[in-house]
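**Student:** here you go, sequence then predicted model.
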Amino acid sequence: MTLHALVAYATTHGSTAELARCVARTLRDQGLEAEALPAAQVTDVDAYDVVVIGSALSLGRWHRDARRLVRRHREALRRRAVWAFSSGPLDSTASDRDIPPVPSARRALDKVHARGHVTFGGRLEPGATGRLARMILDEGRGGDFRDWDAVASWARDIAAEAEAPESA
């Protein structure tokens, strides 16, 4: 039986959407049927065996759309294999060490008994809108800190765990 996976993402400047598409592509490469959708567009999770929730971090919080997705679909998510990722550090810390989920993510993930969480580096490049983004860029702290090999490796681990007999 082919497992169906949803990679739902909440993004501000598009970086998390790109990470989510990489996760979905890697899951497909591992034999799962996977699609990436904006969290705000997810109306039902019943068709999925696996759900990955990705959220941008801003001011130390998970994106509102990710938190709303968990709140709206909490009961259904509890009956699925759920993993999550955060994206946001604008430096190499996410590649250097494990970063635990921020409190808003931890609360949401505890409610759905998520199997795992990882934090990936983020991206903020010139042209990003918003006062905070412009301030960060003006301070020279922008750039792309995503580690695509780490993202693909994490997604392969999800596929392997989801397909393990005890997960079915």
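**Tutor:** Now that the structure is in, tell me what you want to look at. Numbering: from 1, shown residues only.
**Student:** going forward, measure contacts and count neighbours with C-alpha atoms only.
**Tutor:** Noted.
**Student:** need the residues that contact the helix or strand where Ala76 lies.
**Tutor:** Secondary structure assignment for Ala76, by DSSP states H and E: helix 74-78. Applying CA atoms under 8 Å, 6 or more residues apart in numbering, the external contacts of helix 74-78 come out as Val45, Asp46, Val51, Val70, Lys111, Val112, His113.
**Student:** for this structure, longest strand please?
**Tutor:** strand 50-58 (DSSP state E).
**Student:** which ones are touching the residue nearest the centre of the chain?
**Tutor:** Nearest to the mean C-alpha position of the chain, counting by CA atoms, centre = their mean, stands Gly54 at 1.8 Å. Going by CA under 8 Å, 6+ apart, Gly54 touches Val7, Ala8, Tyr9, Ala10, Thr16, Ala20, Ala66, Ala84, Phe85, Ser86, Ser87.
**Student:** in JSON lines, list those along with neighbour count.
**Tutor:** Formatted as JSON lines, those follow (neighbours: other CA atoms under 10 Å):
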{"residue": "Val7", "neighbour count": "28"}
{"residue": "Ala8", "neighbour count": "29"}
{"residue": "Tyr9", "neighbour count": "31"}
{"residue": "Ala10", "neighbour count": "28"}
{"residue": "Thr16", "neighbour count": "28"}
{"residue": "Ala20", "neighbour count": "29"}
{"residue": "Ala66", "neighbour count": "23"}
{"residue": "Ala84", "neighbour count": "23"}
{"residue": "Phe85", "neighbour count": "23"}
{"residue": "Ser86", "neighbour count": "28"}
{"residue": "Ser87", "neighbour count": "25"}
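**Student:** take this one as well and set it beside the first:
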Amino acid sequence: MNTPTPAILVTYGSRHGATAGIAEEIADALREDGFAPAVVPAREVTDVTPYDAVVIGGSLHAGHWNHDALRCARRNAAALAERPVWFFSSGPLDTTAEQEDLAPVPGAAHAMAQVHARGHVTFGGCVTADTPGVVARVLVRSGRAGDFRNPPRIRRWAHRVAGELRAHPGPAAAPDHADA
């Protein structure tokens, strides 16, 4: 007897597209593991009940998690608490996220606690000359910009999510912040 493949939502709040790119990378890895994830911007997610599991990502700006991602988690909190959920953040413009386990910022940590998320990971961010905005231009001019996303690390984390989902498909296990 074949067990149906869980439906997975990968949703994200992204100001300029870097976090969206991470969400797509996660979805690609989940596809390699036999899942058929849906990738949807967090501002468009009104109902998570069609999904068996959810991955929520948010960009970091000045120590705050993306508002669209936070709102998505809040408006779907009850349904999220009934399924496996993982969080990711994107933002450091250096290799800090690869060198140490970065705890979720307070807004993300609060949302994780509300939905009993299984884990969190922070990935490096991306600001380039093509990124709009004054802050991006200042970062580019100062030499602090770059693409610090690490696709192999993102994919490894997504493969671990897939493995955990296969092993424990039900609601939340104990939270683990060191998933990367």
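**Tutor:** Thanks, I have it. It should be emphasised that the depicted structure is a prediction, and the values quoted were computed from it without experimental measurement.
**Student:** coming back round to it: the residue nearest to the centre of the first structure pairs with which position in the second structure?
**Tutor:** Alignment note: Gly54 of the first structure maps to Gly57 in the second structure; criterion TM-score structural alignment.
**Student:** and that match, how far from Val10 of the second structure?
**Tutor:** From Gly57 of the second structure across to Val10 of the second structure, the span is 8 Å (CA to CA, to the nearest Å).
**Student:** quick one on the thing from earlier: narrow the contacts of helix 74-78 of the first structure to those in strands?
**Tutor:** Those of the contacts of helix 74-78 of the first structure lying in strands (DSSP E): Val51.
**Student:** could you flag which of the contacts of helix 74-78 of the first structure are buried?
**Tutor:** By neighbour count, with 16 or more other CA atoms under 10 Å, those hold Val45, Val51, Val70, Val112, His113 as buried.
**Student:** dump the residue contacts of the second one.
**Tutor:** What that stands for is Val51 of the first structure. By CA under 8 Å, 6+ apart, the residues touching Val51 of the first structure are Ala5, Leu6, Val7, Ala8, Val45, Leu77, Arg80, Ala81, Val82, Trp83.
**Student:** one more pass at 6 Å, please.
**Tutor:** Contacts for Val51 of the first structure (CA atoms under 6 Å, 6 or more residues apart in numbering) come out as Ala5, Leu6, Val7, Val82.
**Student:** show me what the second one aligns to in the second structure.
**Tutor:** Think Leu6 of the first structure. Aligned partner of Leu6 of the first structure by TM-score structural alignment: Leu9.
**Student:** is it fair to say its match lies in a strand?
**Tutor:** Yes: in this structure, Leu9 of the second structure lies within a strand as judged by DSSP: H, G, I helix; E, B strand; the rest coil.
**Student:** shouldn't it be in contact with Ala36?
**Tutor:** No: with contact defined as CA atoms under 6 Å, Leu9 of the second structure does not count as touching Ala36 (9.0 Å).
**Student:** which one's more surrounded, those two?
**Tutor:** Neighbour comparison, Leu9 of the second structure and Ala36: the larger count goes to Leu9, with 23 against 16 (by other CA atoms under 10 Å).
**Student:** got a list of what the more buried one touches?
**Tutor:** Shown in contact with Leu9 of the second structure (CA under 6 Å, 6+ apart): Pro37, Ala38, Val54.
**Student:** so how far is Ala27 of the second structure from the last one?
**Tutor:** Pointing back at Val54 of the second structure there. Taken as CA to CA, the span from Val54 of the second structure to Ala27 of the second structure is 11 Å.
**Student:** re earlier: closest to Asp29 of the first structure out of the contacts of helix 74-78 of the first structure?
**Tutor:** Set against Asp29 of the first structure, the nearest of the contacts of helix 74-78 of the first structure by CA to CA is Val51 (16.5 Å).
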